[in-house]
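Asker: Sequence first, predicted coordinates after that:
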Amino acid sequence: MKDLMGMMKQAKAMQERMQSLQQEIAEVSATGQSGGGMVTMTLNGKGDMTTLAIDPSLVKPDEADILEDLVIAAHADAKTKLEVIVQEKTQELTAGLQLPGGMKLPF
């Protein structure tokens, strides 16, 4: 019974840390760029785009496809950076815990 109570306390503490982590992740952001910085965007911790900056020299009607590709590339760059941040923060939280392989937290 003592072990069960200890496990319950650990589970409650883990739940509290997970809530804290989710709040912390919601506050981080990552900025990605493409075209040598001509297209820049920022994503928040939830993956929502919060800013988009496009160099005016790229806004040409006959080159819309290039601009579209650069926006997609900047988004991919920001998303990759954001995933690294989330993974690092999750590893900090779960350090020392015995979790099953492949388990993705906090989502």
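Answerer: It's in.
Asker: going forward, measure contacts and count neighbours with C-alpha atoms only.
Answerer: Fine.
Asker: For Met18, grab the count of nearby residues.
Answerer: 18 (other Cα atoms under 10 Å).
Asker: contacting residues for the spatially closest residue to Asp55 that is not a sequence neighbour?
Answerer: Spatial nearest neighbour of Asp55, chain neighbours left out: Met38 (5.1 Å); criterion: Cα to Cα, 6 or more residues apart in numbering. The contact partners of Met38, by Cα atoms under 8 Å, 6 or more residues apart in numbering, come to 53-55, 58.
Asker: if I look at Leu67, how far off is Gly36?
Answerer: Leu67 is 13 Å from Gly36, where distance means Cα to Cα, to the nearest Å.
Asker: again, but for Asp69
Answerer: The spacing between Asp69 and Gly36, counted by Cα to Cα, is 13 Å.
Asker: And here is the other one:
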Amino acid sequence: MKNPFGGIGDLGKMMAAARDMQGKVEEFQKTLETLTVTGEAGAGLVRATANAKGELKGLEIDPSIFVPSEKQVVEDLILAAIKDAQEKAVARAQSEGQRLAGDMGLPPGMKLPF
């Protein structure tokens, strides 16, 4: 006689795999908070540092650009450096997500819900 509860073992394996995947996703989210990228503008005169989630963490401005008549230039450089850091953060997060997906055996190009 066929066991009517035979499929429950498979369900248990699926649930365990789902819990494992959830743990890996949570670990991935924490990793994104610790990975940093630095965006630059004006050949490094302005640098913005962000984590891989795109949260701005620091800003460095070379003192040589503090000339009152150059206020607009400085503001533009700050915005450019922040944008550069945010773009690098997105790229780094995507790269790390692809690595995680590969580690979990997911097909290449599959996007995880982040």
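Answerer: Perfect, thanks for sending it. Not measured: the values here are computed from a predicted model.
Asker: TM-score for the pair, please.
Answerer: Here the TM-score for the pair of chains, by TM-score structural alignment, normalised by the length of structure 1, is 0.84; 105 aligned residues with a Cα RMSD of 2.0 Å.
Asker: Identify the residue of structure 2 aligned to Pro56 of structure 1.
Answerer: Taking TM-score structural alignment, the alignment pairs Pro56 of structure 1 with Pro63 from structure 2.
Asker: Kindly report the same for Glu83 of structure 1.
Answerer: Checking TM-score structural alignment: Glu83 of structure 1 goes with Val90.
Asker: can you check Gln22 of structure 1 too?
Answerer: Per TM-score structural alignment, the equivalent position to Gln22 of structure 1 in structure 2 is Gln29.
Asker: Now do the helices in structure 1.
Answerer: Assigned by DSSP state H, the helices in structure 1 fall at 2-27, 64-94.
Asker: Please name whichever of the ones you listed is nearest to Thr42 of structure 1.
Answerer: Comparison of the helices of structure 1 against Thr42 of structure 1 by Cα to Cα identifies helix 64-94 as nearest, at 6.5 Å.
Asker: mean shift between stretch 13-26 of structure 2 and structure 1?
Answerer: Aligned to structure 1 and superposed, stretch 13-26 of structure 2 gives a mean residue distance of 0.9 Å (mean Cα distance after the TM-score superposition for structure 1).
Asker: Run the chain-centre distance for that stretch.
Answerer: Relative to the chain's own centre, stretch 13-26 of structure 2 is displaced by 20 Å; criterion: Cα atoms, centre = their mean, to the nearest Å.
Asker: How about the residue sitting nearest the centre point of structure 2, nearest residue that isn't a chain neighbour?
Answerer: Ranked by distance to the mean C-alpha position of structure 2 (Cα atoms, centre = their mean), the top residue is Ala93 at 2.7 Å. Leaving aside its chain neighbours, Ala93 of structure 2 sits nearest to Ala52 (5.5 Å; criterion: Cα to Cα, 6+ apart).
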